[in-house]
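Engineer: What follows is a predicted protein model with its sequence.
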Amino acid sequence: MPDNKDTEAFYKRLKEELLNTSLWPSAYLYKFIVPTADDKIHQIEEMFNNMGAVIDTKTSSNGKYTSLSIHVKMEDPDAVIAKYKEVSTVEGVISL
């Protein structure tokens, strides 16, 4: 995301959508793409450790990238957004 103003607008819109479409607590599916590197994948997996998350990984056909699908029960939209912000600190990660 280009700048902080756009990022905050995105998260505000996401929170509104989550409040309007789900009952909380609720199951949530995160999807991330990261350059294939064990340390980056492990870093993201650790962020969901002890949360009861089910994590599926799939490496791209050329092996350059790995997608992570993370199914986890979240308490509310603020918790969902906080986790997106935490994962965004991993270098090269793309949130879908």
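Structural biologist: Cool, the structure landed.
Engineer: make it CA atoms for all contacts and neighbour counts henceforth
Structural biologist: Noted.
Engineer: So which residues of this structure form helices?
Structural biologist: 4-21, 38-47, 77-87 (DSSP state H).
Engineer: list the buried ones in the second one?
Structural biologist: Just to be clear, that refers to helix 38-47. 40-41, 44-45 (16 or more other Cα atoms under 10 Å).
Engineer: How about stretch 13-33?
Structural biologist: Neighbour-count burial for stretch 13-33 [16+ other Cα under 10 Å]: 14-15, 18, 28, 31-33.
Engineer: Chain neighbours aside, what residue packs nearest to residue 51?
Structural biologist: residue 72 (7.0 Å; Cα to Cα, 6 or more residues apart in numbering).
Engineer: try it against this one:
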Amino acid sequence: MNTDKFKNLRYRLMESESWPLKYMFKFITPNQDGKVEQVKALLPEHGELSFKHTASLKYVAITCVAIMNSADEIIDITEQADRIEGVLIL
């Protein structure tokens, strides 16, 4: 678990007193080797997904807005995405 890496995110999320809340995940991933599908598979099924490709189609920005029930849910998805090589978390 990479909890230290996401300590600031966890802290900011824990400050929120109104759960569940609407959260926006943003990732940039290389458009190769099924990485877009890997990231998509991590995101909540009930979330609103949008994709934006770079002009060269080399990278894809993935945005997902979803109602999340806890900071742990958000951190878990973020940590899993962080394990995919080449994925940037915004």
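Structural biologist: Okay, I see it. Given the structure is predicted, the values throughout are model-derived calculations rather than measurements.
Engineer: How close are the two chains, by TM-score?
Structural biologist: The TM-score (TM-score structural alignment, normalised by the length of the second structure) is 0.86; 90 aligned residues with a Cα RMSD of 1.9 Å.
Engineer: Contacts only, for the residue nearest the centre of the second structure.
Structural biologist: With distances taken as Cα atoms, centre = their mean, the residue of the second structure nearest its centroid is residue 25 (4.0 Å). Residues in contact with residue 25 of the second structure (Cα atoms under 8 Å, 6 or more residues apart in numbering) are 62-65, 90.
Engineer: Residue in the first structure paired with it?
Structural biologist: Residue pairing (TM-score structural alignment): residue 25 of the second structure is matched to residue 30 of the first structure.
Engineer: coming back round to it: switch the buried residues of helix 38-47 of the first structure over to a markdown table; also include distance to residue 58 of the first structure.
Structural biologist: Formatted as a markdown table, the buried residues of helix 38-47 of the first structure follow (distance: Cα to Cα, whole Å):
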| residue | distance to residue 58 of the first structure |
| --- | --- |
| 40 | 14 |
| 41 | 11 |
| 44 | 14 |
| 45 | 13 |
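Engineer: aligned partner of residue 38 of the second structure in the first structure?
Structural biologist: Using TM-score structural alignment, residue 38 of the second structure sits opposite residue 43 in the first structure.
Engineer: what's the straight distance from one end of stretch 39-55 of the first structure to the other?
Structural biologist: Stretch 39-55 of the first structure stretches 16 Å from its first residue to its last (Cα to Cα, to the nearest Å).
Engineer: Ignore what I typed, I meant stretch 17-28 of the first structure.
Structural biologist: 13 Å.
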